[in-house]
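Colleague: Sequence first, then the predicted structure, then my questions.
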Amino acid sequence: MKKNVLLLVVLATFFTAFVSCSKDDSQTSQVRVRLVDAAGDYDEVNIDVQDIMMNVGNEENGRQSLGNVVPQVYNLLELTGGIDALLVDTEIPAGKLSQIRLVLGKNNSIVVDGKTFPLATPSAQQSGLKLNVHQDLVGGVAYTFILDFIVDKSIVVKGNGTYSLKPTIRVATEATSGAISGMVNPFEYQVEVSAVSETKEAITTLTNEKGKFMLHGVPTGTYTLTFTPDKASGLNAKTVEGVTVALGENTAMGTVELE
């Protein structure tokens, strides 16, 4: 009995250490998906968006639901002139993003001359519309994916007076920020890291137990970084000027030595 308890304790300790290590080493990217439309010659084109799925990393991972998409019917013809619909805003693991899948429900319809007709979308309902992206997502960087629904090419008029949906969607990727990462030494005490520029608000984070830090979603520009250690450490604060951030890139500072 004692041996079993000891084994459980050892396994629990190993699992906790594994999870902690995995969490420390993981990096995420902020992802937003927006829906826009190229205008079509109809009264309304209503699309029932149920979910957004993405393939990130190795193919074995498969596609995964982002899980926080609120199902909603969108009239595509309202998404013009700078208006868009934010479908999802979340964080996903950094890495190779191969596909985005737009999953539609059953409530798709079109209004022509004041009359409403259903839009048949069998393949989209079952597995989602497969949109190839092939984008490398850098940890700490924010990305916006624009799904441009080209209505005129997406509506099929059948001979019997009915309509079906064969979506034609153009995908554009925008890296909307950069990131700053590095490590502080010594790392026994937590350090506040703050990035400030002349035109933007301060972006602040804390180091983890290994002294690592990452400032996520940093707009492009040149920053002054201030490292403020815990008072109990007896270490002095340090300032590093001229840290530049570019779109879609992680500015790696290496190790910052505190004294």
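Modeller: Cool, got the structure. Numbers count the residues shown, from 1 in each chain.

Colleague: Every contact and neighbour count from this point should use C-alpha atoms.
Modeller: Will do.

Colleague: okay, which residue is most central for the protein?
Modeller: residue 31 (1.7 Å; C-alpha atoms, centre = their mean).

Colleague: I'd like the distance between it and residue 147.
Modeller: Distance of residue 31 to residue 147, given as C-alpha to C-alpha, to the nearest Å: 13 Å.

Colleague: Please apply the same query to residue 168.
Modeller: From residue 168 to residue 147 the distance is 10 Å (C-alpha to C-alpha).

Colleague: Neighbour count for those two, which is higher?
Modeller: Taking other C-alpha atoms under 10 Å, residue 168 and residue 147 do not tie; residue 147 has more neighbours (23 against 17).

Colleague: returning to that earlier point: helix or strand for the residue nearest to the centre of the chain, just tell me which one.
Modeller: Assigned by DSSP states H and E, residue 31 belongs to strand 28-38.

Colleague: could you give the angle of the next helix or strand after that strand to strand 28-38?
Modeller: Next along the chain after strand 28-38, taking DSSP H and E as the criterion, comes strand 44-56. Relative orientation of strand 44-56 versus strand 28-38 (axes from the mean of the first three to the mean of the last three C-alpha atoms, to 10 degrees): 150 degrees.

Colleague: who's in contact with strand 44-56?
Modeller: When contacts are defined by C-alpha atoms under 8 Å, 6 or more residues apart in numbering, strand 44-56 is touched by residues 61-67, 69-77, 87-88, 93-112, 151.

Colleague: Mind jotting down where the helices sit in the stretch 51-200 of the chain?
Modeller: 122-127, 151-154 (DSSP state H, counting those that start in this stretch).

Colleague: list the helices and strands the shortest one packs on?
Modeller: This points to helix 151-154. With contacts taken as 3 or more C-alpha pairs under 8 Å, 6 or more residues apart in numbering; DSSP states H and E, helix 151-154 sits against strand 28-38.

Colleague: How far away from the center of its chain is the strand it packs on?
Modeller: The gap between where strand 28-38 is centred and where its chain is centred comes out at 8 Å by C-alpha atoms, centre = their mean, to the nearest Å.

Colleague: Not counting its own residues, what contacts that strand?
Modeller: Here strand 28-38 has contacts from 76-77, 79-80, 83-94, 137-152, 217, using C-alpha under 8 Å, 6+ apart.

Colleague: Surely residue 18 forms part of a helix?
Modeller: Yes. Assessed by DSSP: H, G, I helix; E, B strand; the rest coil, residue 18 belongs to a helix.

Colleague: which ones are touching it?
Modeller: Taking C-alpha under 8 Å, 6+ apart as the definition, residue 18 has no contacts.

Colleague: Check it against this one:
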Amino acid sequence: MKYGFASAAAALAASLAMLGCGGGGGGIGGTGRMGTMRVSLTDAPACGYDQVNITVDRVRVNQSSTAADGDGGWQEIVVSPARRINLLDLTNGVLDELGQTSLPAGKYTQLRLVLVDNDSTHPLANSVIPTGGSETALDTPSAQQSGLKINVDIDVAEGKEADIAIDFDACKSVVKRGNSGKYNLKPVLTAIPVISDAGLRVTGYVSPTVALPTTQVSVQFNGVPVKATVPDATTGKFTLMPLPAGTYDLVVTSSGRVTAVMTGVPVVSGTPTAVNTAGIPILPPTATMRSVSGNVLPATATVRALQSLTGGPTVEVGWAAVDAASGDFGFSLPIEAPVKAAYVANATSLTFTADAAAAGKYTIAAASAGVTKTQAIDASVAVPAVNFTFP
């Protein structure tokens, strides 16, 4: 079941069992002070897949960031029966509530999302359907038995509710394994506090002309996407939520179009931020695309394409899917200049200006085990293979 942002956890009472465990004697520290944690699941867009399915068994939290699976202090939200969720149903502001539990008040620093294993009874508990392909089991990491770990900073106040959204980035989490026909789950997860039903979101419209699965709208901070989605296929509307309060860059990328960037987009808790209306949609100019490919070792590294606009900002314009067997990766990047506009509240028109100096100029950045390597490229001409090797 999928729910809007304001839906109540009570609607799931019949299908969820809420259980707190560990921390006996009135909870961690024995204070007896209790609060409530509610957890939802959401997703960024996936590239090249019709479905990305996971089966959720439970969510676990602990006040210790180093607590092992068998240590004390774990609190749980048990999903009973375990629920199979297509992450691609959770874009454009949709949250799927996993449940809530009462637990000792305090700061929680570790969260684990526990999935059901693929086995003979449920061989496709976790699976993908590649676009144009058939459903295939998604191999989960060996550490999955104890849950997919996220480092968090969650304050649960006495008598209050902490509302948390787990953002499961399907595009960055599914990795192809060469020509084997198999796929690995390399989970990319973040946990975002949900503070207000009204604010902490950005809404707007792209032109229906580019309201396609290949179009991605993201809000970024210092060149790192914080939330991304695909626009509605009919109206072009996009909703990015939940978001921490702050100031962001809105980035629109689409195959065959230049990159469009809107700077200085504010996010506040009280009201949503509308960057434009359906009457003045964002429509990036057409572009010629350049294929850029290469190899990275080890194949567990991540690779992305960055573009620096004159006077800032630097934004991520592409994320490469690295083949888990070979380490090969590839992008398709616009040759023509990106366009930029500043956010204006209650705008009656949009004026994006081409940044000619940035046309075709990119930085390919690879990261592995906390080390980042970069290579500048000029996509206005054929680009030789971009290769990285980490120790």
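Modeller: Received it, and whenever you're ready, just let me know what you need. Bear in mind the structure is a predicted one, so any value in this text is a computation, not a measurement.

Colleague: List the TM-score for the superposed pair.
Modeller: The TM-score (TM-score structural alignment, normalised by the length of the first structure) is 0.55; 158 aligned residues with a C-alpha RMSD of 2.8 Å.

Colleague: Roughly how far does the counterpart of residue 176 of the second structure in the first structure sit from residue 205 of the first structure?
Modeller: When the first structure is aligned by TM-score structural alignment, residue 176 of the second structure is paired with residue 157. Plainly put, residue 157 of the first structure is 55 Å away from residue 205 of the first structure if you go by C-alpha to C-alpha.

Colleague: These two: who's more crowded?
Modeller: residue 205 (14 against 11).

Colleague: how about the nearest residue to the more buried one, chain neighbours excluded?
Modeller: Setting aside the residues directly before and after it, residue 205 of the first structure is nearest to residue 193 in space (C-alpha to C-alpha, 6 or more residues apart in numbering), at 5.3 Å.

Colleague: what do you get for residue 330 of the second structure?
Modeller: Nearest non-adjacent residue to residue 330 of the second structure, counting by C-alpha to C-alpha, 6+ apart: residue 293, 4.0 Å away.

Colleague: Which strand or helix spans the one you found?
Modeller: In the assignment (DSSP H and E), residue 293 of the second structure maps to strand 289-297.

Colleague: Which elements pack onto that strand?
Modeller: In terms of contacts (3+ C-alpha pairs under 8 Å, 6+ apart), strand 289-297 of the second structure is packed against strand 328-334, strand 386-389.

Colleague: Report the inter-axis angle for the first one versus strand 289-297.
Modeller: Read it as strand 328-334 of the second structure. Strand 328-334 of the second structure and strand 289-297 are oriented at 150 degrees to each other (the same axes, to 10 degrees).

Colleague: Just tell me the aligned range of strand 328-334 of the second structure in the first structure.
Modeller: Strand 328-334 of the second structure covers no residues of the first structure once aligned (TM-score structural alignment).

Colleague: what's downstream of that strand, the next helix or strand?
Modeller: Going down the chain from strand 328-334 of the second structure, the next helix or strand is strand 339-342, by DSSP H and E.

Colleague: Name the next helix or strand downstream of that next one, please.
Modeller: Defined by DSSP H and E, the subsequent element after strand 339-342 of the second structure is strand 353-354.

Colleague: residues in the first structure matched by that following strand, start to end?
Modeller: Aligned using TM-score structural alignment, strand 353-354 of the second structure spans no residues in the first structure.

Colleague: before we move on, the earlier item: so what does the residue nearest to the centre of the first structure match up with in the second structure?
Modeller: Using TM-score structural alignment, residue 31 of the first structure pairs with residue 37 in the second structure.

Colleague: Without its sequence neighbours, what residue ends up closest to its match?
Modeller: By the measure of C-alpha to C-alpha, 6+ apart, the closest residue to residue 37 of the second structure outside its immediate chain neighbours is residue 162, 4.7 Å from it.

Colleague: What distance do you get for residue 40 of the first structure to residue 72 of the first structure?
Modeller: Distance, residue 40 of the first structure to residue 72 of the first structure, using C-alpha to C-alpha: 21 Å.

Colleague: Please name the residues that touch the residue nearest to residue 205 of the first structure.
Modeller: Per C-alpha under 8 Å, 6+ apart, neighbours of residue 193 of the first structure: 204, 205, 206, 207, 213, 225, 226, 227, 228.

Colleague: Let's see that with 10 Å instead.
Modeller: Residues near residue 193 of the first structure by C-alpha atoms under 10 Å, 6 or more residues apart in numbering: 184, 203-207, 213-215, 225-229, 237-239.

Colleague: These in strands, which ones?
Modeller: Among the contacts of residue 193 of the first structure, the members falling in strands are 184, 203-206, 213-215, 225-229, 238-239 (criterion: DSSP state E).

Colleague: returning to that earlier point: out of the helices and strands packed on strand 289-297 of the second structure, deepest packed?
Modeller: Comparing these by mean neighbour count (mean count of other C-alpha atoms under 10 Å), strand 328-334 comes out on top with a mean of 22.

Colleague: And that strand, what does it pack against?
Modeller: The contact analysis (3 or more C-alpha pairs under 10 Å, 6 or more residues apart in numbering; DSSP states H and E) places strand 328-334 of the second structure against strand 289-297, strand 302-308, strand 314-320, strand 361-368, strand 386-389.

Colleague: Show me what the residue nearest to residue 37 of the second structure lines up with in the first structure.
Modeller: So, by TM-score structural alignment, residue 162 of the second structure is matched to residue 143.

Colleague: Kindly report the same for residue 293 of the second structure.
Modeller: Checking with TM-score structural alignment, residue 293 of the second structure has no match.

Colleague: Neighbours of residue 293 of the second structure, how many?
Modeller: Residue 293 of the second structure: 16 surrounding residues under other C-alpha under 10 Å.

Colleague: Check the contact between it and residue 331; I expect there is one.
Modeller: Yes. Counting by C-alpha atoms under 10 Å, residue 293 of the second structure does reach residue 331; the two are 6.2 Å apart.

Colleague: intersection of neighbour lists for the two?
Modeller: Residues within reach of residue 293 of the second structure and of residue 331 at once, by C-alpha under 10 Å, 6+ apart, are residue 320.

Colleague: follow-up on the earlier one: report the buried residues of the strand holding residue 293 of the second structure.
Modeller: Neighbour-count burial for strand 289-297 of the second structure flags 289, 290, 292, 293, 294, 295, 296, 297 (criterion: 16 or more other C-alpha atoms under 10 Å).
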